[in-house]
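J.: need a structure here:
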Amino acid sequence: MRVEIVIPNWNGRDLLAAVLPTLADQTFGDQLIRVVDNGSTDGSVEYLQAEWPGVEIVAFDTNRGFAPAVNAGLRAGESEYVALVNNDMELEPQWLERLVAALDAHPDAGAATPKQRSAKDRSRLDGAGDALLRTGAPTRRGFNQPDTGQYDTPERVFSACGGAGLFRRAALQDVGLLDESFFAYLEDADWGFRAQLRGWTTVYVPDAVAYHHGGATTGRVPGRERYLIARNHIAFLLKNYPTPWLLRSSPLIVAGLGHMLLTAAREGQGRIVARGWRAAVRRLPATLRDRRAIQARRAVALPALEAAVFGRPTVNGTLMKRLIEGLWLERAIQAALRATGLGGVPPAPATTPVGPPTRYDVGPFTLDAALRYSAVIDLLSDHFHPQVKILEVGSGAGGITEFMPFPVTGLDAAFDRTEGNATPYLTRVQGRAQAMPFADDEFDLAISVEVFEHIPQDARAAALAEMVRVTRPGGRIIVTFPSGEAARRCDLRLNEAYEARYGQPHPWVIEHIEEGVPDTEAMRAVLAEQVGPGGTVTVHRHANERAWLFQQLVYSAREKFLLTFALGLHFKPGARLVFRALRGRNAEPAYRTILVADLAPRDSR
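T.: Below is the predicted model of the structure:
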């Protein structure tokens, strides 16, 4: 028997009548079904004996909980794989076949988890594998979202749902069984974390589909689910988080716990959460004993573990940005930056200019806009109208077009790797900055924001010459790039911390270091030669070193901690230093240079 299916049950006779037929219809036939009954009084055992004689039964006299029931079912067998199925699930016929195929194809995977949809509204997701937030809270990916195919790609996830997942027995023997002290809730995430610490991964299989009714058992006892989650969450964190993670993430964890309490209080259940936490404190000695044993058996280096557990931050969606954006801290940071002039954020007019244009409304203030684009926006005051034909070199997924409500041509050699447009007004053209596929004098304005540091040194002059070639006489060119000692210091510190932590160079900073950040005077000289006797080239210094570092600290969940370590900052002392930098330390070296070239008119070019 390759697969044993374990179903914990407590007074779920009607639920068994729904789930067992879907197991009988599975296309994978080499299976045995085992129901572990937790002292049911609704005739569940009698129903199984009468209607499902092929189902193996393990019966308890009392309700011992979900985790003890599962463990009893696991100990009773010896198959290669074990599926854990809640009694409130319904399964598509190929659910088991596809999970088995996934584990066969991934010998390093300790578990496989399906796509779960809501049984009440089958167009909505119930979960697409489990993830772990930086606040320390396990969560179901996509929970209650419409299923539009956003989770149709097989991938590695943090852990498998214990309600319809398939587990490798070798992994169970290595990691251990479920923690029976949890009774119910988070025991599957706890096992998944322990598996990650031992080097076992979890694969998400989107074409294996299960339907979940949800809360059909513990929902019968008011407040029980919230109490168990509050209690077990503390043990989950203390047992599994490596010590550096606990120290580093303590503010986020405290914030997450505060959110849990406030949410419960709004629903009149704050006392239930507090009672769960008190129970967790009483169990603290046993939890710490478990922690010592688990951490002593950790077999994965912390950088690799972090990549496996948290994955890569999403584009424009890092946790730190989500936590602060639109909240009081974001508003405080905005006020501090505006007051000190760091980034030179322009005030936005209430409406789009009519008549002679001045400056387009750049929309909501963000730190990224303050330090990357705001000074450029200032320099475009007479170019923000639809009659101006604009080229952005290295536009990526949007770039400057985020601030423009009219067409812009974007040149980028890597459009196949970008993730959508930030604006519908961008026309994408693939090509190289050193050899542009455009006619002479085609554009009124050519912009390049932080691209030249990624171009080899010996090709930078050719790229500048190309920007001049495609810009009409009397037009304008704006080029921004990190430069000087401030940029070199930042790059070296960030890369050193990244390499020490992740065992490899930082993916884009290493380009700056290997190629060398652009030299301001050399770039200015090339442009000055191109613009002609009647043209001008001006140099602007922008975004001082601390302002740039602070923006990175806030906006990048991954680099936040790297930069913290690189600067020798640690939370409270670090926060004091960072906010001290917001008091107008504008005498510090600038991180970025902006070159503005106004080309000579045709008659003097």
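
J.: okay, CA-based contacts and neighbour counts for the rest of this
T.: Fine.

J.: Could I get the full set of helices for the stretch 151-300 of the chain?
T.: Under the criterion DSSP state H, counting those that start in this stretch, the stretch 151-300 of the chain contains helices at 169-175, 187-198, 224-240, 243-266, 270-282, 284-296.

J.: Which strands or helices does the shortest one pack on?
T.: Other helices and strands packing on helix 169-175, by 3 or more CA pairs under 8 Å, 6 or more residues apart in numbering; DSSP states H and E, are strand 109-118, helix 187-198.

J.: so how many other residues sit close to Asp76?
T.: No, residue 76 isn't Asp; it's Ala. 12 (other CA atoms under 10 Å).

J.: Also this sequence, please, to line up against the first:
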Amino acid sequence: MSVSVLIKTLNEADNIAATIESVLAAIGPEDEVIIADSGSRDATVEIAGRYGVKVVQIAPDEAPSCGLGPQLGFQYSKGEFLCLMDGDMLLDPEFLREATAFLRANPKVAGVGGHVEEMNLENLEFARRKSRGGAEYQAGRVDRLNGGGLYRRAAVEEAGYLSDRNLHGYEEFDLGVRLRAQGWQLHRLDRRFVQHFGYRMNAYALLLRRWRSKYLRGVGELLRAGLGKSHWNSLLRELPELRLWAGVYGGLALMLALLIFVPNKLLAVGLCILLAAFVVLAMSLKHKSLKLGAYAVTAWLFMAAALPLGFFARRRDPKAWIESRVVADAGN
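T.: Below is the predicted model of the structure:
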């Protein structure tokens, strides 16, 4: 049973060589590697082309997104299994062997993942991911495969498509909820899948970058994508972010009400500051770090502001062919 390893990239010149080498060391002769590039402006494509793998790149008029990269690779792939990775990850040499064996032994499972080992914990965003954990990161049956994993092609085709090109984030959750709506299951092995190096920049600078790239609109786009679909109720029930955003909107509304209706404006401002300080303190205690607590609250505000922008954004058919070109082909 062949595996197509789909590596999505955007300006990964510093990492792509090591990523490809880790994959080539783990696959067999019947497998394929596809670099799905979303318009890199650095040497990513040139470096990837040296390794005898297939390199495809979106057309200049296509807008990059987190959901576009996997679907781009998928439309050129042939494998019975699909392994999704980013261009700043190193594949564990034994993962594919164990994951394919698990899928063969469990015909109702559509996808299997493993643990994503975060290597760049100096960045508050990646440190926060490790700190907060979450059921979706635990071993066993899960609702999504955050960070990528190995999927059964037949299950993906039944769900309609691999990844929604309209999503700037939450594409793994979208795939998971669509697969589960068809009766499939997802599983996370209690072993490492990849090492992830992530962005080497200040977390607040990364937050601004994600605002500009529309990454933070992912939840709103996800809700819009599921509107009227059979999995709509699952989205509302399973997205903890919705309760969080409701809390953020409620807190902001309370602050606004204090500023409007409390006659003593100095008192109103003081109450707003106390409320904000309480929230930051609560998150700091949860993460055991004042820096992480303050960053978490800041990230909430950015994401809450981005949600309606994502929900009302224009959508394209997620099944439509992504205009692109083959830059390098292992068969030529």
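
J.: now the helices and strands packed on helix 169-175 of structure 1 in a markdown table, with mean neighbour count and distance to Pro473 of structure 1?
T.: Listed next are these as a markdown table, based on neighbours: other CA atoms under 10 Å; distance: least, CA to CA, whole Å:
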| stretch | mean neighbour count | distance to Pro473 of structure 1 |
| --- | --- | --- |
| strand 109-118 | 27 | 58 |
| helix 187-198 | 24 | 61 |
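
J.: quick one, which of these is nearest to Arg75 of structure 1?
T.: helix 187-198 (16.0 Å; CA to CA).

J.: chain center to the closest one, what's the gap?
T.: 20 Å (CA atoms, centre = their mean, to the nearest Å).

J.: Can you check which part of structure 2 that helix sits on?
T.: Under TM-score structural alignment, helix 187-198 of structure 1 corresponds to residues 171-182 of structure 2.

J.: Could you say which helix or strand holds the closest residue to Tyr76 of structure 2 other than its chain neighbours?
T.: Using CA to CA, 6 or more residues apart in numbering and skipping the chain neighbours, the partner closest in space to Tyr76 of structure 2 is Ile34 (7.9 Å). Ile34 of structure 2 belongs to strand 32-37 when assigned by DSSP states H and E.

J.: who's in contact with the helix or strand just after that strand?
T.: Downstream of strand 32-37 of structure 2, the next assigned helix or strand under DSSP H and E is helix 44-48. With contact meaning CA atoms under 8 Å, 6 or more residues apart in numbering, helix 44-48 of structure 2 is reached by Thr9, Leu10, Asn11, Glu12, Ala13, Ile16, Ala17, Ile20, Ile35, Asp37, Val55, Val327.

J.: quick one on the thing from earlier: could you check how far the residue nearest to Tyr76 of structure 2 is from Gly49 of structure 2?
T.: 10 Å (CA to CA, to the nearest Å).

J.: Overlap of the contact sets of the two?
T.: Common neighbours of Ile34 of structure 2 and Gly49 (CA under 8 Å, 6+ apart) are Val55.

J.: Neighbour count for those two, which is higher?
T.: Ile34 (25 against 18).

J.: I'd guessed that one sits against Thr19; true?
T.: No. Ile34 of structure 2 is not in contact with Thr19 according to CA atoms under 8 Å; the separation is 11.9 Å.

J.: what about Pro65 of structure 2, neighbour count?
T.: Slight slip there: residue 65 of structure 2 is Ser, not Pro. 21.

J.: So it sits against Asn166, correct?
T.: Yes. Ser65 of structure 2 is in contact with Asn166 according to CA under 8 Å; the separation is 7.1 Å.

J.: And Asp14 of structure 2, which helix or strand is it part of?
T.: Here Asp14 of structure 2 is assigned to no helix or strand, by DSSP H and E.

J.: how much space between it and Ile47 of structure 2?
T.: Asp14 of structure 2 is 10 Å from Ile47 of structure 2, by CA to CA.

J.: Over to Leu121 of structure 2?
T.: Taken as CA to CA, the span from Leu121 of structure 2 to Ile47 of structure 2 is 27 Å.

J.: again with Leu186 of structure 2
T.: Here the criterion is CA to CA. By it, Leu186 of structure 2 lies 34 Å from Ile47 of structure 2.

J.: and these two? which has more neighbours close in?
T.: Remark: of Leu186 of structure 2 and Ile47, Leu186 carries more neighbours, 22 against 16, as counted by other CA under 10 Å.

J.: Now the more buried one: closest residue in space, sequence neighbours ignored.
T.: In space, Leu186 of structure 2 is closest to Gly111, 5.0 Å off (CA to CA, 6+ apart).

J.: That neighbour and Leu150 touch, don't they?
T.: Yes. Between Gly111 of structure 2 and Leu150 there is a contact under CA under 8 Å: 5.4 Å.

J.: coming back round to it: of the helices of the stretch 151-300 of structure 1, which is nearest Ala462 of structure 1?
T.: It is, among those and with distance given as CA to CA, helix 243-266, at 45.7 Å.

J.: Which positions within that closest one qualify as buried?
T.: Leu246, Ser249, Ser250, Leu252, Ile253, Gly256, Leu257, Met260, Leu261, Ala264 (16 or more other CA atoms under 10 Å).

J.: Repeat that for stretch 140-156 of structure 2.
T.: Those would be 142-153, 155-156, for stretch 140-156 of structure 2 by 16+ other CA under 10 Å.
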